[in-house]
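Asker: sequence plus the predicted model coming up.
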Amino acid sequence: MGDVVVVGLPRGGVPVAFQVARALGAPLDVILVRKLGVPYQPELGFGAIGEGGVRVVNPDVVRLARLTDDEMAAVERRERAELERRARRFRGAREPVDLAGRTVIVVDDGIATGGTARAACQVARAHGASMVVLAVPVGAPETIASLRGDADEIVCLDTPDHFYAIGAWYEDFTQTSDEDVMECLHRA
């Protein structure tokens, strides 16, 4: 599995990714993304950023929200600082695993709206992944269908008609801590 790398979305996706990486004998890393939210409507993303200066922007949202370059830059500065803080916290001095030319399996604990998963797939591709596989235990059926253009392949074990929330499909959905994430990365 030398050409495969498993990346988990912190925090909840990392323990799931740990199990996938262990089963495949593949390296594990985190994939850090931050949504770029419209200033007056932060839940509406106009794009996303990832490590290594990766920036993905949706020009339709930028146009419809009439965002200026200064507004976008201010949001990106704030989110870039948080992304770098989290990278230092989770990895310490360790470099991210190189994704270029590899099959990258992006793992989360589930998918509700799909914004973070979409951004993670785009960031993996921008880092040169030759193939992007999105793997989750559970997801909302319509969201999983909408992500087909962002990943080369989607593996979702369950797409219940009455989805409600990710936590409803787990026996134990205790919040994953930063320490849990670091422990998984260390053990891998």
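Answerer: Yes, it's here.
Asker: only C-alpha atoms from now on, for both contacts and neighbour counts.
Answerer: Will do.
Asker: mind listing the helices for the protein?
Answerer: Ranges of helices in the chain, per DSSP state H, are 13-24, 59-64, 69-91, 115-126, 141-146, 178-187.
Asker: comparing these, which comes out most buried?
Answerer: Per residue and on average, the most neighbours among those fall to helix 115-126, with a mean of 23 (mean count of other CA atoms under 10 Å).
Asker: residues in contact with that helix?
Answerer: Counting by CA atoms under 8 Å, 6 or more residues apart in numbering, the neighbours of helix 115-126 from elsewhere in the structure are 9, 31-35, 45, 47-50, 54-56, 99, 104, 106, 108, 111, 131-132, 134, 147, 150-151.
Asker: comparison target below:
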Amino acid sequence: MLALPRGGVPVAYEVAHTLKAPLDVFLVRKLGVPGYEEVAMGAIASGGVRVLNEDVVRRAGVTPQAIAAAEKREQAELARRERAYREGRTPAPIQGRTVLLVDDGVATGATLRAGLKALRALSLARVVVAVPVAPPEVCRTLKAEADEVVCLLTPPDFMAVGQFYRDFHQTSDEEVRELLTRAASPQPSTVQPEE
């Protein structure tokens, strides 16, 4: 199971715990439109993968120089998070396996699409995207790129991921590290020894 940090980690932790599956992170960063950084014009992922939403780039009039500047900034953050989250642990072996790629929800799909593109280069058996909520049209787009997409809610009135959470606080680096450490620790048995 791979989680997209930061918000995808708490969701993936619960799923991994339930499925008794190993958990790791897959680092992807959104490339925000200059001046409107919350609007994704694309994303980058580990391994030098970049996905651009050409419609957003064209409509916002983003120059190649602005894209390169955003990419350079986000590459630095990708490297920082790699060091911070792994704490010396090596990435989970995933080649030839089925990977469940989890996020806390999807708005535009740019981040997940970059993750999918990067994972496709790693010779996986299958990639399954799992998210609690996304707009219907984004789920359709993701289904064309993933082997399978599990999306619990696809509301037609989707405006933002946060509208579907009671508590949508920003997940901190500390929370990510704590959940990854907990997931890597052996789980105590719940079976009581016979007397």
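Answerer: Perfect, thanks for sending it. Small disclaimer: the values here were computed from a predicted structure and weren't measured.
Asker: quick one on the thing from earlier: now the contacts of helix 115-126 of structure 1: which count as buried?
Answerer: By the neighbour-count criterion of 16 or more other CA atoms under 10 Å, the contacts of helix 115-126 of structure 1 include these buried positions: 9, 31-35, 45, 47-50, 55-56, 99, 104, 106, 108, 111, 131-132, 134, 147, 150-151.
Asker: so stretch 78-96 of structure 1 corresponds to what in structure 2?
Answerer: Following TM-score structural alignment, the aligned partner range for stretch 78-96 of structure 1 in structure 2 is 73-91.
Asker: scratch that, stretch 169-182 of structure 1 is what I was asking about
Answerer: Taking TM-score structural alignment, stretch 169-182 of structure 1 hits residues 164-177 over in structure 2.
Asker: which residues touch the aligned residue in structure 2 for V106 of structure 1?
Answerer: Structural correspondence for V106 of structure 1 with respect to structure 2 (TM-score structural alignment): L101. L101 of structure 2 sits next to 1-4, 127-130 when contact means CA under 8 Å, 6+ apart.
Asker: hmm, try it at 6 Å
Answerer: If a contact means CA atoms under 6 Å, 6 or more residues apart in numbering, then L101 of structure 2 has 2-3, 129 as its contacts.
Asker: again, but for V25 of structure 2
Answerer: Counting by CA under 6 Å, 6+ apart, V25 of structure 2 touches 2-4.
Asker: out of those, which sit inside strands?
Answerer: With strands defined by DSSP state E, the entries of the contacts of V25 of structure 2 inside them are 2-3.
Asker: closest one to F164 of structure 2 out of the contacts of V25 of structure 2, please.
Answerer: L4 (18.3 Å; CA to CA).
Asker: narrow the contacts of helix 115-126 of structure 1 to those in strands?
Answerer: Secondary structure from DSSP E places 33-35, 45, 47-50, 55-56, 104, 106, 131-132, 134 of these in strands.
Asker: report the two of the residues you listed separated the most.
Answerer: Within those, G45 and M131 form the most distant pair, 24.6 Å apart (CA to CA).
Asker: returning to what we had before: I'd like the distance from the match of stretch 78-96 of structure 1 to the chain centre, please.
Answerer: Remark: stretch 73-91 of structure 2 is offset 14 Å from the chain centroid, using CA atoms, centre = their mean, to the nearest Å.
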